[in-house]
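*Asks:* Only the shape, not the letters, is given here:
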């Protein structure tokens, strides 16, 4: 029996022993509730099994079971098969005398965008790839890695990107990184050394991108968007000679950069001697539209192409890549070497094997089908229960934008939904938005859970919030 369980006995026994025999169940329930509310039982702590706690307290097992069931129903505890009963997160009250108690929060339904289904991670195939990748490494390859990346992985990536994304690159042009933000950081450092002082970004984007660029000493120039993506004429007016774009699936709006805009962007880069940093974060997932080749193929000397496994496998893998123009490659690789000596060879070898043997393609086919079913379930539930919340950006990716009735404060609504156990992100969190909306990720929930999520949304907003959006959006 662990020390955690004995602590539970010391915490609860006084209340139980002083209660009349017929009131011990109620006393246990109140003692547990008080311990959770005051933080003496912290969020996430695993409680003893009903059998263990009953033995500790000298009560019937059914007494403990009834108390657990009641507090689970009230939101103080969370019970999951295989992991026991735990204290719910976010329930602790303010200390006595410092303010009113908080209500126990219901378990969050995770609808924030930006993550794939971690349950879909191919654990068995990845373990096999890890074993095979390690077995295939020479002793010398267990030394410090090539800062540009394992040669075998760079060759596989060059072939894959040419086949799937229309990227024009040989293995020598690929640099393996820990993900998109490291790739942008390396490029930013090189651009700063070359005299760049500003970088343009899409006016709606991940706000951490602003912080990253400012950390490197850049002024950030937002560029307007419309239904065709980035406005290249507006980009020219910023005077910046570098821009970060999500051309295949704009984040967060979900629009694709129009073919004419893609050509105009490549032409701008050539005229300005500029650099397009193409963040191709989830382009593999498309459902109702033809695939779009990367912008990099239009101007390889002026586009740095970025990819990542964070949206297709899991962020925990920490692998990404860049295809870097020849003029920047040596400086980028040297920066990478000085920064962290390179990415783990073991991880690279595993992914190289996974890619070479077709495991990655199979995973993408399977998860594309899964995510399409989840998207369809979300859209069907919205059409039935919240028909005036208009979805956009639905043809690809792992999230949708839900336009709200005009005049809605999307940030206030997102906070209200969080209080009701629903985690979303307001569109205004990404920058200046032309209409109020919330951004909803659907990859982590089953179709059944998505139907439940929309029912919770409908219950949380109530009839007064649900109105008609006025006219088509401007973007």
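*Replies:* Sure thing, it's come through. Remember, predicted model here, so these are calculated numbers, not experimental data.

*Asks:* okay, CA-based contacts and neighbour counts for the rest of this
*Replies:* Fine.

*Asks:* A strand includes residue 68, no?
*Replies:* No. Counting by DSSP: H, G, I helix; E, B strand; the rest coil, residue 68 is not part of a strand but helix.

*Asks:* which residues in the stretch 51-200 of the chain form helices?
*Replies:* 61-73, 123-135, 151-165, 180-193 (DSSP state H, counting those that start in this stretch).

*Asks:* oh sorry, the question was meant for the stretch 351-475 of the chain
*Replies:* Using DSSP H, counting those that start in this stretch, helices in the stretch 351-475 of the chain cover 359-385, 410-419, 447-465.

*Asks:* How about the contacts made by residue 331?
*Replies:* Contacts for residue 331 (CA atoms under 8 Å, 6 or more residues apart in numbering) come out as residue 190.

*Asks:* and what of residue 264?
*Replies:* Counting by CA under 8 Å, 6+ apart, residue 264 has contacts residue 232.

*Asks:* next up, a second structure to put side by side with the first:
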């Protein structure tokens, strides 16, 4: 090693970010740096330190210098060293006093040199709701960890070297091919791999379609105004508004969105399989009508198939996209079927939009992890995704059935509306009781939403009072208590 490197006044540890400076030589500087890292809490109790050789290489010092520093700090009680466990930061409730020194420590045999083991303080955590019945979230405890890990390992082992370079903005070919097969089989989508673009989820897809392509100066792929259902996620409306897109509310009735009221818009966003949040499907005549409108106007339908796999009372209805792949943009993700933590979604595009969306993404994949894409491709191809969806379909159906049964027994005047599908249900309330029910739920630590929270501010008329209850969110062991709490805050007849 060059002397100029060894004799530098300051050195930084690549893994521990230790600054070696001050009087007394390198050994004393390393001891000071490690003490300060523990004292400040930057090295938490139980943290395993690098081996002598690794830290010495990082800092540009001799191996014996690190060994001596570790031994000194073990003697002082800052660190512990055990055979097979390496060197770790000692467990203690409080940092050592700044004035502690070696003279206060005994050197006799036995336990005198060991740091006392004191239970570690638990850092404070933000308190969440006691009962989480919020919509849109799957049961996190049901994530298929073992099957996903198996797919991840296979994907990593079989990945060609070029996987670890810049990603294709269209997404990995393996995933687009797997999606082509799965979506055709399970959702009736007609497409090919070159017309699928991978994204990180539905919100990312909206940005790619409607926000101007700032890095190249190109205009957005689609322009407003955009017709939307009169009830939907305010987050999506806000995202569109941020891109300069005006949204026009489309009334809903028992048959879904009123496609006959589409006027001068060139695009419409729908949730036809299971309207969010009211829960009804788009009637077959309306499905045909909206495609006819798009053909006549030269427009496009955006189909948000957010939970299309989860229909419990019959076979899931196929996607509208199958009626006309050149007039429908099909949008999907794994946020409901697997987890929102797996940031993967897809756009199935008419051919004329593919180049514009790829230009909006840029020359390299900057959003969706390539390794996650390969894992999902394997997860689909080996059948694990189908098995997981079938398992969760049974679980969520059971959850919904328990909700209906609890209401029938304890609040028979409350009706569950919408079809048996998805991850949420709407409870119809007596007129004028929604605000007080939402407030009572909050007081009891129940997380849920009132139906009014999803109403478009320009919607011509309001739907009846209701609560949007996410029955998929709680873990299995917590669901019974959540139902009891919910029934306790419902308004009387």
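*Replies:* Now that the structure is in, tell me what you want to look at. Bear in mind the structure is a predicted one, so any value in this text is a computation, not a measurement.

*Asks:* thinking again about what came up before, how about the helices of the stretch 351-475 of structure 1, which one is nearest residue 246 of structure 1?
*Replies:* Closest to residue 246 of structure 1 of the helices of the stretch 351-475 of structure 1, according to CA to CA: helix 359-385, at 19.6 Å.

*Asks:* residues of the closest one that come out buried?
*Replies:* 359-360, 363, 367-368, 370-375, 377-382, 385 (16 or more other CA atoms under 10 Å).

*Asks:* returning to that earlier point: of the helices of the stretch 51-200 of structure 1, which is nearest residue 440 of structure 1?
*Replies:* Here helix 180-193 is closest among these (CA to CA), at 21.5 Å.

*Asks:* The closest one: how far from the chain's middle?
*Replies:* 22 Å (CA atoms, centre = their mean, to the nearest Å).

*Asks:* which helices and strands sit right next to that helix?
*Replies:* helix 207-215, strand 303-308, strand 320-323, helix 326-340 (3 or more CA pairs under 8 Å, 6 or more residues apart in numbering; DSSP states H and E).

*Asks:* got a list of what residue 167 of structure 2 touches?
*Replies:* 364, 365, 366, 370.

*Asks:* hmm, try it at 6 Å
*Replies:* 364, 365 (CA atoms under 6 Å, 6 or more residues apart in numbering).

*Asks:* what separates the residue mapped onto residue 294 of structure 1 from structure 2 from residue 469 of structure 2, distance-wise?
*Replies:* When structure 2 is aligned by TM-score structural alignment, residue 294 of structure 1 is paired with residue 319. Note on residue 319 of structure 2: its distance to residue 469 of structure 2, by CA to CA, to the nearest Å, is 25 Å.

*Asks:* The two: which has the busier surroundings?
*Replies:* residue 469 (27 against 24; other CA atoms under 10 Å).

*Asks:* what do we get in structure 1 for the more buried one?
*Replies:* By TM-score structural alignment, residue 469 of structure 2 lines up with residue 440.

*Asks:* Kindly report the same for residue 200 of structure 2.
*Replies:* So, by TM-score structural alignment, residue 200 of structure 2 is matched to residue 178.

*Asks:* who touches its match in this structure?
*Replies:* 318, 319, 320.

*Asks:* what about the closest residue to residue 341 of structure 1 other than its chain neighbours, how many neighbours?
*Replies:* Using CA to CA, 6 or more residues apart in numbering and skipping the chain neighbours, the partner closest in space to residue 341 of structure 1 is residue 147 (5.8 Å). Neighbours of residue 147 of structure 1 under the rule other CA under 10 Å: 22.
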